[in-house]
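Colleague: Quick one: sequence and predicted model below, then my questions.
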Amino acid sequence: MKFLNGLLLLIFLTPALFAQSHQTEKTAVLDGEPIEFHLGELVKLQVPLQTRFTKAVEIEIQVPREIFDRHANLAVSLYQNPEGAPTTEERIAWEVLPIASHFYLDVPLIANAHLLASVDTAVVKRATFPLFLSIQALDSSGETHDPAVFHVSCHWLSTNLGGFLLRTPNLSPELRQQLKILINGHKETSEGVIYLDPGVYTVHLSLPGYKSQNLNMAVRPAKITELSAVLAEDTPYVTFEAPTGTQILLDGKLVPPSAWNSLAVSKGIHTVQFTIGGYQVADNFEITRGGRHKVSLQMQIAFEEE
């Protein structure tokens, strides 16, 4: 596991000091060396601002032997920016410590970090530092004045990420939000920088009413790769649903049953008329973009995009 020397600041606080004046009892610049603390005490975790190419921070807790030997029931809490004494509303994670000598909390720094939890590792939600960590006893078997000493250290996970930024100049902000992006088959957020491990990727873009598009790209460490994609609008098609024997007119022209499944049309306002037996109904609908649309004869004419 790799970590960056001198970049993670760990500040040790007692609850009283934290609630009153935020003065520190012990301050250390971490290079992976553990910091000591006791039950009920708070540890402040501060990471540098420039972390955009880092996937996550892993918090490692070393549990003293005398604690798990006596099967004490303990839980670790992680708080985000508490004001005064931390509250449950400010808590972003709460995990019961397993009977083991080490436990890990992985904190993602990017969206879709794809971190995996295990028996000794919990993955918490994405958070903004500084964070505050505390271990509490769940029953009377452990008191806050327990002399047992815990150790906590933090390490970086995947510090050599690269970034991918997709630009779509012909899409409005509303359409961009509907754009589906798959990178090597995994769905990603539709906006902003997507952080990835270095390598070669296939990007699949799809949007209703537009032709799908595949792009290839290479992501390099600590670099943002920008790609521009102009999505071509698909031809509008209409399908019709009506009982057998229905006569359908579109803009005054007969639509044969063989064309009911897929009829190319232009964008704009169209008039459809259904005639079945002595019953006739007509209505207008509007095509605003490409792709498939459906017109159905029910109690009344219904139009929807597929």
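Modeller: The structure has been received and is ready for your questions.

Colleague: switch to C-alpha atoms for all contacts and neighbour counts from now on
Modeller: Noted.

Colleague: Just after whatever helix or strand Val43 lives in, pick out the following helix or strand.
Modeller: Element membership of Val43, judged by DSSP states H and E, is strand 42-46. Using DSSP H and E, the next helix or strand after strand 42-46 towards the C-terminus is strand 56-62.

Colleague: relative to strand 42-46, how tilted is that next one?
Modeller: Here strand 56-62 points in a direction 150 degrees away from that of strand 42-46 (axes from the mean of the first three to the mean of the last three Cα atoms, to 10 degrees).

Colleague: Run through the neighbouring helices and strands of strand 56-62.
Modeller: Judged by 3 or more Cα pairs under 8 Å, 6 or more residues apart in numbering; DSSP states H and E, strand 56-62 is in contact with strand 102-108, strand 150-157.

Colleague: Quick one: closest of these to Ala28.
Modeller: strand 150-157 (11.0 Å; Cα to Cα).

Colleague: in the following helix or strand past the closest one, what's buried?
Modeller: Remark: after strand 150-157, the chain's next helix or strand is strand 162-167, criterion DSSP H and E. Burial within strand 162-167, assessed by neighbour count using 16 or more other Cα atoms under 10 Å, is assigned to 162-164, 166.

Colleague: Apart from its neighbours in sequence, what residue is nearest Gln80?
Modeller: Nearest residue to Gln80, sequence neighbours excluded (Cα to Cα, 6 or more residues apart in numbering): Leu131, at 4.8 Å.

Colleague: Kindly report the same for Ile194.
Modeller: Distances taken as Cα to Cα, 6+ apart put Phe164 closest to Ile194, at 5.1 Å, once the chain neighbours are dropped.

Colleague: got it, and Ala282?
Modeller: Nearest non-adjacent residue to Ala282, counting by Cα to Cα, 6+ apart: Gln273, 4.1 Å away.

Colleague: Using the three-state scheme, assign the one you found.
Modeller: When classified by DSSP: H, G, I helix; E, B strand; the rest coil, Gln273 comes out as strand.

Colleague: is it true that it touches Gln280?
Modeller: Yes. Taking Cα atoms under 8 Å as the definition, Gln273 is a contact partner of Gln280 at 7.2 Å.

Colleague: try this one next to it:
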Amino acid sequence: MAKEFASRGDMTEKAVTFSEIGRDLWAFTAEGDPNTGVIIGDDCVMIVDAQATPRLANKVVEKIRGVTDKPIRYVVLSHYHAVRVLGASAYGADEIIASDTCRAMVAERGQEDWDSEFERFPRLFQGHESIPGLTWPTMTFATKMTVYLGNRRVDLMHLGRAHTAGDIVAWVPDEGVMFTGDIVEYHSACYCGDGHFSDWGATLDAIKAYRPAAIAPGRGDALVGDEMVNAAIENTQDFVESTYRPAAAVAARGGSLKDAWDAVRAECDPKFADYAIYEHCLPFNVARAYDEAQGMDTPRIWTAERDKQMWESLQG
């Protein structure tokens, strides 16, 4: 039987957790749905990743107001994907910060990504009528930017390509806590459809070099302590390598995309089949891995039409 497209059948509400992972540092998580980070400084609040709609973002605001009444001045976008950015208007922030590359990707493929993700994951876009349009960063940087929330310092850094070309992390040195976006996941499949497999491992190594005491990952539970942090980084690396290696081997011998699909399933199903959004991600991951293995450095733009064609050819 053909599987229902992407996550169209996933309409179950997820339980929200709001965890303090360092002094005045919080992770909003929801059983494998996209996470949001909250950094509370002396005089204001910074958000890391905005959620898919203002309706979902208001759930984050509600949690924030349970711990502080300080104004929300900054929204940081770890990357350009619609499920991360389209709720930004709900926070009423003064500035929206992202990498130069992230802003360029909004211009290049933001609308296509919105249309694509809307079809893939309707539950996350309930209340989509309140989205005012594409979310445009108001401040950008190439590799590093420091923001002070009073005396609290936050370093925003592009450590390398991974989940997208423009990924950034937020590092709070006074507590040794990092907000990684989808570069790191915990018991959730990595979405690699816009990724850079050959660079992802080095970017994970760069994160590990900071020796974070805690990480708020892109999806899954907050990671507190060396054991959880290191296990999640290593598991993410294993997921990425286990997806790319078999697809690259098939491409090298002139095999088809369907051959790559079969090879990746054989490698990944035994290890990751129970992860959140695993079946959702798999066709997009295999397609991107196969393209990269054939020398395509820039991921092709996903559209709602291309999504369906890919799904039918692989998961159909």
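Modeller: Now that the structure is in, tell me what you want to look at. For clarity, every value in this text was computed on a predicted model and none was experimentally measured.

Colleague: TM-score of the superposed pair?
Modeller: The pair, once superposed, lands on a TM-score of 0.22 when counted by TM-score structural alignment, normalised by the length of structure 1; 120 aligned residues with a Cα RMSD of 6.8 Å.

Colleague: one step back: tell me which other helices or strands the strand holding Val43 of structure 1 touches.
Modeller: With contacts taken as 3+ Cα pairs under 8 Å, 6+ apart, strand 42-46 of structure 1 sits against strand 8-13, strand 131-137.

Colleague: hang on, the earlier thing: what residues are up against the residue nearest to Gln80 of structure 1?
Modeller: By Cα atoms under 8 Å, 6 or more residues apart in numbering, the contact set of Leu131 of structure 1 is 44-46, 78-81.

Colleague: Report the separation between the residue nearest to Val123 of structure 1 when sequence neighbours are not counted and Leu30 of structure 1.
Modeller: Spatial nearest neighbour of Val123 of structure 1, excluding adjacent residues (Cα to Cα, 6+ apart): Asp106 at 4.8 Å. The spacing between Asp106 of structure 1 and Leu30 of structure 1, counted by Cα to Cα, to the nearest Å, is 17 Å.

Colleague: more neighbours, the two?
Modeller: Asp106 (24 against 20; other Cα atoms under 10 Å).

Colleague: what about Ile276 of structure 1, distance to Ile248 of structure 1?
Modeller: 9 Å.

Colleague: Of those two, which one has the most company?
Modeller: Set Ile276 of structure 1 next to Ile248 and count neighbours by other Cα under 10 Å: Ile248 wins out with 23 against 14.

Colleague: Show the contacting residues for Leu182 of structure 1.
Modeller: Going by Cα under 8 Å, 6+ apart, Leu182 of structure 1 touches 188, 203-205.

Colleague: Am I right that it falls within a helix?
Modeller: No. Counting by three-state DSSP, one finds Leu182 of structure 1 to be strand, located in no helix.

Colleague: where do the helices sit along the stretch 51-200 of structure 2?
Modeller: Here the stretch 51-200 of structure 2 has its helices, by DSSP state H, counting those that start in this stretch, at 54-65, 82-85, 100-120, 197-208.

Colleague: Let's have those in TSV, adding distance to Pro270 of structure 2 and mean neighbour count.
Modeller: Listed next are the helices of the stretch 51-200 of structure 2 as TSV, based on distance: least, Cα to Cα, whole Å; neighbours: other Cα atoms under 10 Å:
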stretch	distance to Pro270 of structure 2	mean neighbour count
helix 54-65	33	18
helix 82-85	28	25
helix 100-120	25	19
helix 197-208	21	19
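
Colleague: Reformat those helices as TSV; add distance to Phe179 of structure 2.
Modeller: Output for those, formatted as TSV (distance: least, Cα to Cα, whole Å):
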stretch	distance to Phe179 of structure 2
helix 54-65	16
helix 82-85	13
helix 100-120	17
helix 197-208	10
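
Colleague: contacting residues around the closest residue to Val272 of structure 1 other than its chain neighbours?
Modeller: Distance criterion Cα to Cα, 6+ apart; nearest residue to Val272 of structure 1, sequence neighbours excluded, is Leu250 at 4.6 Å. By Cα under 8 Å, 6+ apart, the residues touching Leu250 of structure 1 are 270-273.

Colleague: Now which of the residues you listed would you call buried?
Modeller: Among the contacts of Leu250 of structure 1, the ones that count as buried by 16+ other Cα under 10 Å are 272-273.

Colleague: could I get the contacts of Leu250 of structure 1 as CSV with distance to Ala302 of structure 1?
Modeller: Below are the contacts of Leu250 of structure 1 laid out as CSV (distance: Cα to Cα, whole Å):
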residue, distance to Ala302 of structure 1
His270, 13
Thr271, 12
Val272, 11
Gln273, 12
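
Colleague: wait, which of the contacts of Leu250 of structure 1 is closest to Phe18 of structure 1?
Modeller: Closest approach to Phe18 of structure 1 among the contacts of Leu250 of structure 1 (Cα to Cα): His270, at 68.5 Å.

Colleague: Surely that closest one touches Glu286?
Modeller: Yes. Using Cα under 8 Å, His270 of structure 1 is in contact with Glu286, at 6.1 Å.

Colleague: what's the helix or strand for Phe18 of structure 2?
Modeller: Here Phe18 of structure 2, judged by DSSP H and E, is contained in strand 17-22.

Colleague: now that strand and helix 54-65, what's the angle there?
Modeller: Going by the same axes, to 10 degrees, strand 17-22 of structure 2 makes 50 degrees with helix 54-65.

Colleague: On the C-terminal side of strand 17-22 of structure 2, identify the next helix or strand.
Modeller: strand 25-30.

Colleague: and the nearest residue to Ala247 of structure 2 once chain neighbours are set aside, how many neighbours does it have?
Modeller: Nearest non-adjacent residue to Ala247 of structure 2, counting by Cα to Cα, 6+ apart: Ala260, 4.7 Å away. Neighbour count for Ala260 of structure 2, taken as other Cα under 10 Å: 24.

Colleague: On the three-state scheme, Ala260 of structure 2 is what?
Modeller: With three-state DSSP as the criterion, Ala260 of structure 2 reads helix.
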